[in-house]
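Trainee: Build me a model from this:
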Amino acid sequence: MDDLTTLPDLPPHTELIDGSLVFVSPQRRFHARMIDVLVRGVGATLPHTMDVEREMTVLLDRRNAPEPDVLVVRADSTADLDMEQTRFMASDVLLAVEVVSPDSEARARHTKPRKYAAAGIPNFWLVEMAGADSHPVVRVYELDPVSGTHAVTGIHHGQLKVSVPFTIDIDVSKEALRNR
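Mentor: Next up is the predicted model:
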């Protein structure tokens, strides 16, 4: 696992999934802009006990180190502001967000949510374009302690308003992506 961060000439945003390296292809504008909107929106109401990060590796186990597009972590996991930090432990992550891209669809919808749940990450969001007009939609999931899986708690079009893991109210409309 430590080798993942020390391999020379490894492409940016390389993930370890089931023991295999996954190389990320170029992303759509939707992906980059949605990450910007979410980081800014989550950061606007973030409690001092939490930090928001983008595209950082999360160590789930020896064979899995995905890189969520956005994550909310416990502030004490970044307390020393180590600018050399490259990863977080799953136990530090309160929210993992995946913005679906054409090449990541199966991983974002199926593989990663299962792995995040198995690692005990309590909240997960799946963001993608939907409908004939390709508007953003955010599916919000919370870890069910009985089943050990993420259960959907809401599907949001235009406005993302939740109270878990803290109060968040973000404009996720197409207009928000244009005006980021």
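Trainee: make it CA atoms for all contacts and neighbour counts henceforth
Mentor: Noted.
Trainee: Please, where are all the helices along the protein?
Mentor: 3-6, 29-44, 105-106, 112-118, 174-178 (DSSP state H).
Trainee: Contacts for the last one, please.
Mentor: By Cα atoms under 8 Å, 6 or more residues apart in numbering, the residues outside helix 174-178 that reach it are 30, 33-34, 37, 135-136, 158.
Trainee: change it to 7 Å
Mentor: With contacts defined as Cα atoms under 7 Å, 6 or more residues apart in numbering, helix 174-178 is touched by 33-34, 37, 135-136.
Trainee: okay, the helices of the chain, which one's buried deepest?
Mentor: Mean neighbours per residue, mean count of other Cα atoms under 10 Å, is largest over the helices of the chain for helix 112-118, with a mean of 21.
Trainee: so what secondary structure elements neighbour that helix?
Mentor: strand 149-157 (3 or more Cα pairs under 7 Å, 6 or more residues apart in numbering; DSSP states H and E).
Trainee: List the buried residues in the strand it packs on.
Mentor: 149-150, 156-157 (16 or more other Cα atoms under 10 Å).
Trainee: To compare with the earlier structure, here is another sequence to fold:
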Amino acid sequence: MSVDPEIPEREPSLHWPIPPAGGWTADDLDRLPNLPPHTELIDGSLVFVSPQTLFHSRAVDFFNWQIQSLVPAGLEVVREFTIDIDRHNRPEPDVVVVDEEVVGGPELTRFPASSVRLAIEVVSPESVARDRETKPLKYARAEIPHFWRVENKEGRAVVYVYELDPATGAYVATGIFHDRLKVSVPFPIDLDLTRITPRRGTA
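Mentor: Modelled structure (predicted):
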């Protein structure tokens, strides 16, 4: 008597959301079910974040906590939170400094771009083009006055600092910082960048 072989159950197939005509909108980001954490909306398309490196995690933690200790009254520092630029763009900077008045209750999911004073992006291998090209253009068009890009150069952090030129509506590079970042705007900030990736055997 033969026994029919057991047929393994198929794993449930993934069902990715199908974009509507014209692309997704900023409001859709709150309504779509089962989106991965930190999903962004860029030009009406959903952007999923890849697993982050240890450098990325350390750098985001560093800027979040260090700037919180320096931020003046009337401003707040928030990590990994989306901002509304327009109907089809809702990116998520790694760290933002925003006007305190827009930081509401626990159900808040986004800030208006007009409230952002500084946006910081820590570059990952999969986000190089977005962080160097796409996002700075959108942040400038949204009139976010300050933008920093943080890159990993041979295990050490390098910060590229930009300020919005109101005459052209574009960012102008105001400095490249390797071991120490010291600026006077948007408020006085002095940071030891070597603390992001300490050498082995050091604190």
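Trainee: Could I get the TM-score for this pair?
Mentor: The TM-score (TM-score structural alignment, normalised by the length of structure 1) is 0.94; 175 aligned residues with a Cα RMSD of 1.3 Å.
Trainee: Pick out the most distant pair among the contacts of helix 174-178 of structure 1.
Mentor: Using Cα to Cα, those span at most 14.0 Å, a distance reached by 37 and 135.
Trainee: related to what we said a few turns ago, tell me which of the contacts of helix 174-178 of structure 1 is nearest to residue 53 of structure 1?
Mentor: Nearest member of the contacts of helix 174-178 of structure 1 to residue 53 of structure 1, counting by Cα to Cα, is residue 37, at 12.7 Å.
Trainee: shouldn't the closest one be in contact with residue 180?
Mentor: Yes - counting by Cα atoms under 7 Å, residue 37 of structure 1 touches residue 180, with 6.0 Å between them.
Trainee: And residue 28 of structure 2, what's its match in structure 1?
Mentor: Alignment note: residue 28 of structure 2 maps to residue 3 in structure 1; criterion TM-score structural alignment.
Trainee: Might you report the residue contacts of the residue most central in space within structure 1?
Mentor: Residue closest to the average C-alpha location in structure 1 (Cα atoms, centre = their mean): residue 97, at 2.3 Å. Residues in contact with residue 97 of structure 1 (Cα under 7 Å, 6+ apart) are 68-71, 124-126.
Trainee: now with 10 Å?
Mentor: Residues near residue 97 of structure 1 by Cα atoms under 10 Å, 6 or more residues apart in numbering: 35, 38, 54-55, 67-72, 108, 112-113, 123-127, 138-140.
Trainee: now stretch 17-24 of structure 1: which residue numbers in structure 2?
Mentor: Matched against structure 2 by TM-score structural alignment, stretch 17-24 of structure 1 falls on residues 42-49.
Trainee: Determine how far that stretch lies from the middle of the whole chain.
Mentor: Relative to the chain's own centre, stretch 42-49 of structure 2 is displaced by 13 Å; criterion: Cα atoms, centre = their mean, to the nearest Å.
Trainee: distance between the ends of it?
Mentor: The first residue of stretch 42-49 of structure 2 is 12 Å away from its last residue (Cα to Cα, to the nearest Å).
Trainee: Quick check, residue 70 of structure 1 in contact with residue 31.
Mentor: No - in this structure, residue 70 of structure 1 is not within contact of residue 31 by Cα atoms under 10 Å, at 11.1 Å.
Trainee: For residue 32 of structure 2, see how far away residue 194 of structure 2 is.
Mentor: Counting by Cα to Cα, the gap from residue 194 of structure 2 to residue 32 of structure 2 is 40 Å.
Trainee: So for those two, which residue has more residues nearby?
Mentor: Neighbours were counted for residue 194 of structure 2 and for residue 32 using other Cα atoms under 10 Å; residue 194 has more, 15 against 10.
Trainee: residue contacts, the closest residue to that one other than its chain neighbours?
Mentor: Spatial nearest neighbour of residue 194 of structure 2, excluding adjacent residues (Cα to Cα, 6 or more residues apart in numbering): residue 179 at 5.5 Å. If you count contacts by Cα under 10 Å, 6+ apart, residue 179 of structure 2 has them with 156-159, 191-196.
Trainee: can you check residue 81 of structure 2 too?
Mentor: By Cα under 10 Å, 6+ apart, the residues touching residue 81 of structure 2 are 38, 40, 90-96, 108-111.
Trainee: one more time with 7 Å, if that's ok
Mentor: 92-93, 110.
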